[in-house]
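[1] Sequence unavailable; structure follows:
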């Protein structure tokens, strides 16, 4: 049993080629077989073996990027894509799967089998001749374009820096200054922790504008970065190929193809859902913006929103966001997170001393009654060679003697000048969110890798466990456990906690509108042949409360859609947020953390993974389908 990832991969092209050759032999035997153990089991086991290698390669390319490794990594993408294309278009294997419907299977197996058959059909198994060849070529090209988009975004982000003097940083406190201190002054960059500080605290409006313009024009023809990193042509080709792929399969557009594998029933259903949220949020959002404009006393521009929002929030609730930060040093935050997980799900979580791919990475073990359940590799800090954002990636599923392993990655500030890393509360919410994903993967009880953890879960269900976890980090007992002033050692006092809760839904309707805008744009850009920026302009007529600057090219680094798997599925965040708010509201009324209801969520949602219809899992936990009332209540939106 290998329970430690190999973070020193050598000859990754040859390794992938050898594994693929082995996989083709596995498939050849499976397509001639007639029972579960000789058809699905060997393929499931092989795909887990291949998945471990591809997961490590992808992970290192995202967290330890180098041109040398990326060049080899890119060579593996067509090999992997072509292998899966060969499997999904293998008519003999497809027939072997269909023949299993006439054998005796348990309910989990029946569900997995039907999902697999549906997957064959959505992957072009029925295509012939030139159509089949073209479909395969499209998938290969898309894998390369996705990596190119991500690489361009990373390099464009890293290319911009600006050295500034201390007198240009009025508004910054010790914590913010520590993040950008260099030998000869201070250096701003476009890494998320630094960028957000500029937008939130920097009094210098001209400098805020300069940083904002650099940020939203990354990887575009307007950016100050190299033209080699312009992603627009990459985006256009991705969208064109997705449309062609959908058309080949008989769909009108890619949004239809995407919806086929999700819980929702149609594009129209989700557009109606999003329009409903826009309608219920817009008037309150406009009132929030009017309040902000009146407070600022100037014509607001995009680089003003974060700064004046923080000032207004400070006035309304009599505290600064930065007042919270000293109370949340990294180690104490993690202790509070771990204890919350332990109390929610009756497990133990602790750090172990084990080497990893970078000194920053913590290795965590989850156990129950002394027995190992799984492992999480936690990579918290921002680095120049690391892709932006936060995510969870699964390395190894529960299979046989192998325990689940997950990677959790964030881009937060690191310790500096003898101080521990101090986290803003929004960053703590992000950590809880990603651990929700990791727990979904690690706590599974499903013994079929293709349906264990997040595998086999529809994309609009994947975000439920992560968004559900977010709610708990606002509870008083949880905040107490994860707060300790790094100097005074005092926990967060009641007056600051109360102000945090009072301000939790500050400008929540504006935030709701923004997320709905992204989701509607994403769907409409995948059901139209129009230029994606023209689609955005049309969508913003209904969702935007203030104009965007003409130089904004933020879509050029929108990795969720162009390299992160959320294409025509960004709505999943809002759809799952309905489930999460409903779930938390229910658990809270039934006793909260440690109650039977919280264990019911574990047993019926986390442990069952993709082994049955996801809504059936939710209803088994909740007793009924969710409504949007809890979501609106959680966001403080009154209708």
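    Nice, thanks for sending it over. Computed from a prediction, not measured in an experiment: that's the story for all the values here.

[2] all contacts plus neighbour counts: C-alpha atoms, from now on.
    Will do.

[3] quick one: the spatially closest residue to residue 300 that is not a sequence neighbour and residue 299, what's the gap?
    Setting aside the residues directly before and after it, residue 300 is nearest to residue 293 in space (C-alpha to C-alpha, 6 or more residues apart in numbering), at 6.4 Å. Shown here: residue 293 relative to residue 299, a distance of 7 Å by C-alpha to C-alpha, to the nearest Å.

[4] Mind checking which of those two has more residues around it?
    Regarding residue 293 and residue 299, a neighbour count based on other C-alpha atoms under 10 Å identifies residue 293 as having more, with 18 against 8.

[5] separation between that one and residue 507?
    Distance of residue 293 to residue 507, computed by C-alpha to C-alpha: 13 Å.

[6] show me what contacts the spatially most central residue of the chain?
    With the centre of the chain defined as its mean C-alpha position, the nearest residue by C-alpha atoms, centre = their mean is residue 391, 4.6 Å away. Residue 391 makes contacts with 408, 409, 410, 434, as judged by C-alpha atoms under 8 Å, 6 or more residues apart in numbering.

[7] okay, now the one to match up with it:
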């Protein structure tokens, strides 16, 4: 039987032939592609010719094409449209991929070639980009344990394999908990809920096969329910279920998994000679050290906590005025904050949402990219992996640039959150290839689909990541697009959020779902005027999570992560009515893989830069200043990992930023 995953794809733009791919294809394709990559690696390692850049580093860059092709399809559907069969395959693939990666970095003959090139680097006449790729390759081998021998080498391989298993299990447990819970609502329970939320709850009920509306653990349903439901008892039920994900006991409980992950990470760092996993992880980031991260987070924590405490006192008074005695609880905050925003800014989510239609916000994100970078987006009618997904041909001056795929709606088969990935990254080696980029979100369905302002910011955020992929212009795949330091990767995404706040963008694209009329100017002014409303809450819940992540990885790994989490929050003086944005059992950023471990702070580090970077446009007099846009593309969006991120930012802005612009942007400056 012909396996489409192993074919040379002749589809338009080289897009995966999703209409021909079946789950039965994945395992045999994976086996064949993995074997092919092993053979390619062996050929590079045993090449009788003396090592040079092309036959070693260049060969590594071009190896594994078949494996990349198989995995790009598999991980797309495993994350966005999971099934029990795909979850089983993921559990099988993860340790084998980890072992394969460990075998590559433990290949002594291969490492000897890389080390030889590194030792002779000054005599190789390499381009600046080649020098960078060589440095990153050599550093990657060393940090993966290539220099280890004997028992330490074997132990490192075992740790990597076990971490891969645990990360997959953590993710699948979280998805299982999210899929299993729903709060059925009677008609009486709908009282006080706006039409958009009732419509979304009915759609969620249909998706789950329920007879009536339900609230699921999708953030796009939970958050507005907490904002609008006058039923304090139901708000508490929903909130407790949301924060209990991964901590419900039984087979899907993530607490012991988190403890084992932290222990293995610490052991891994120790094998490589580091004092802690945080020291190991941060060595290659812009921050550099755990202390630098802590200094930033605490500089923000202190004013944010003070603001949150002041806000809590106001909300608690409002609650007491309703005749509810006692302390303000976490399930009360959204409800009274929404009422306060209505009173102080005359902004009601139910009134605002009809102006934030999903399709119009997609148009807005495209229009900004057109004005800034000359990109144009034409819908494509191609088979994709799910009916909700849609695709566009991205062009500039009539030339194909990329394919962009958007998959925006929540469903039970999709993991929570929002993300951007490249099914194919941009490269010129060994031949030119154009990126195929996907944004995945979890917005509530509706007719039409309506977004909260936070949802709209998420859409712009993920599209900023997509632009980083689509505008990449480098030679080698390993430094393409978002292949940059973790605390730099969020700069393009968070920076792009600012264009949603540009008045002329909202004036054009924030049009009413029923009347088609633009958002009234006074509402627009009130919306932008409330940009920092409740920022104390938002900052505290985020920074608390980042500080707990840092504490987990900075010293001796905790035997009981939940106890350490409680200790860190107590030392910080965490306001009682605010919970961590991501508590340990559902902290997927940190425990689903190593990506954001010791790195959840990176959103804040990048925000220091994005606030300063957008100020460059403001100083130029226009959010669409062409000179600043060209510089942004040249030094940030197109450069990938071809240069040190501090160099790239300095080339764009002329200097590195301080924390002042961030505090001002969040309304936390003194």
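    That came through, no problem. Source: prediction; values computed, not measured.

[8] Quantify their similarity with the TM-score.
    Once superposed, the chains reach a TM-score of 0.95 (TM-score structural alignment, normalised by the length of structure 1), with 631 aligned residues with a C-alpha RMSD of 1.9 Å.

[9] Sketch out the strands for the stretch 201-350 of structure 1, chain order is fine.
    For the stretch 201-350 of structure 1, the strands identified by DSSP state E, counting those that start in this stretch occupy 348-352, in order along the chain.

[10] Show me where it has its helices.
    Shown for the stretch 201-350 of structure 1, the helices assigned by DSSP state H, counting those that start in this stretch span residues 205-216, 232-248, 254-260, 267-296, 302-317, 321-324, 330-345.

[11] Among the ones you listed, which comes closest to residue 177 of structure 1?
    Of all the helices of the stretch 201-350 of structure 1, it is helix 321-324 that lies closest to residue 177 of structure 1, at 12.3 Å by C-alpha to C-alpha.

[12] average gap between the closest one and structure 2?
    Taken against structure 2, helix 321-324 of structure 1 registers an average deviation of 1.5 Å after superposition, with mean C-alpha distance after the TM-score superposition for structure 1.

[13] Quick check: buried residues in that helix?
    Buried residues in helix 321-324 of structure 1, counting neighbours by 16 or more other C-alpha atoms under 10 Å, are found at 321, 322, 324.

[14] quick one, what contacts the second one?
    Pointing back at residue 322 of structure 1 there. Taking C-alpha under 8 Å, 6+ apart, one finds residue 424 in contact with residue 322 of structure 1.

[15] Can you tell me what it aligns to in structure 2?
    In structure 2, residue 322 of structure 1 lines up with residue 350, judged by TM-score structural alignment.

[16] got it, and residue 579 of structure 1?
    Correspondence of residue 579 of structure 1 to structure 2, assessed by TM-score structural alignment: residue 609.

[17] Quick check: that match vs residue 497 of structure 2, distance?
    Relative to residue 497 of structure 2, residue 609 of structure 2 is positioned 13 Å away (C-alpha to C-alpha).

[18] Pick out whichever of those two has more residues nearby.
    Set side by side, residue 609 of structure 2 and residue 497 show unequal neighbour counts under other C-alpha under 10 Å, the larger going to residue 609 at 26 against 22.

[19] Surely that one is in a helix?
    Yes. When the secondary structure is assigned by DSSP: H, G, I helix; E, B strand; the rest coil, residue 609 of structure 2 falls within a helix.

[20] Quick check: chain neighbours aside, which residue is closest to it?
    Across the structure, with C-alpha to C-alpha, 6+ apart as the measure, the residue nearest residue 609 of structure 2 apart from its sequence neighbours is residue 657 (6.1 Å).

[21] Tell me which residue of structure 1 lines up with that neighbour.
    Residue mapping for residue 657 of structure 2 onto structure 1 gives residue 626, with TM-score structural alignment as the criterion.

[22] What's the local residue count around that match?
    By the other C-alpha under 10 Å criterion, the neighbourhood of residue 626 of structure 1 contains 18 residues.

[23] got it, and the one 10 residues further on?
    Neighbours of residue 636 of structure 1 under the rule other C-alpha under 10 Å: 16.

[24] Specify the local secondary structure of it.
    coil.

[25] Skipping adjacent residues, who's closest to it in space?
    Distance criterion C-alpha to C-alpha, 6+ apart; nearest residue to residue 636 of structure 1, sequence neighbours excluded, is residue 505 at 5.8 Å.

[26] ok, the aligned partner of that neighbour in structure 2 to residue 344 of structure 2 distance?
    Matched to structure 2 by TM-score structural alignment, residue 505 of structure 1 sits across from residue 532. As judged by C-alpha to C-alpha, residue 532 of structure 2 and residue 344 of structure 2 stand 13 Å apart.
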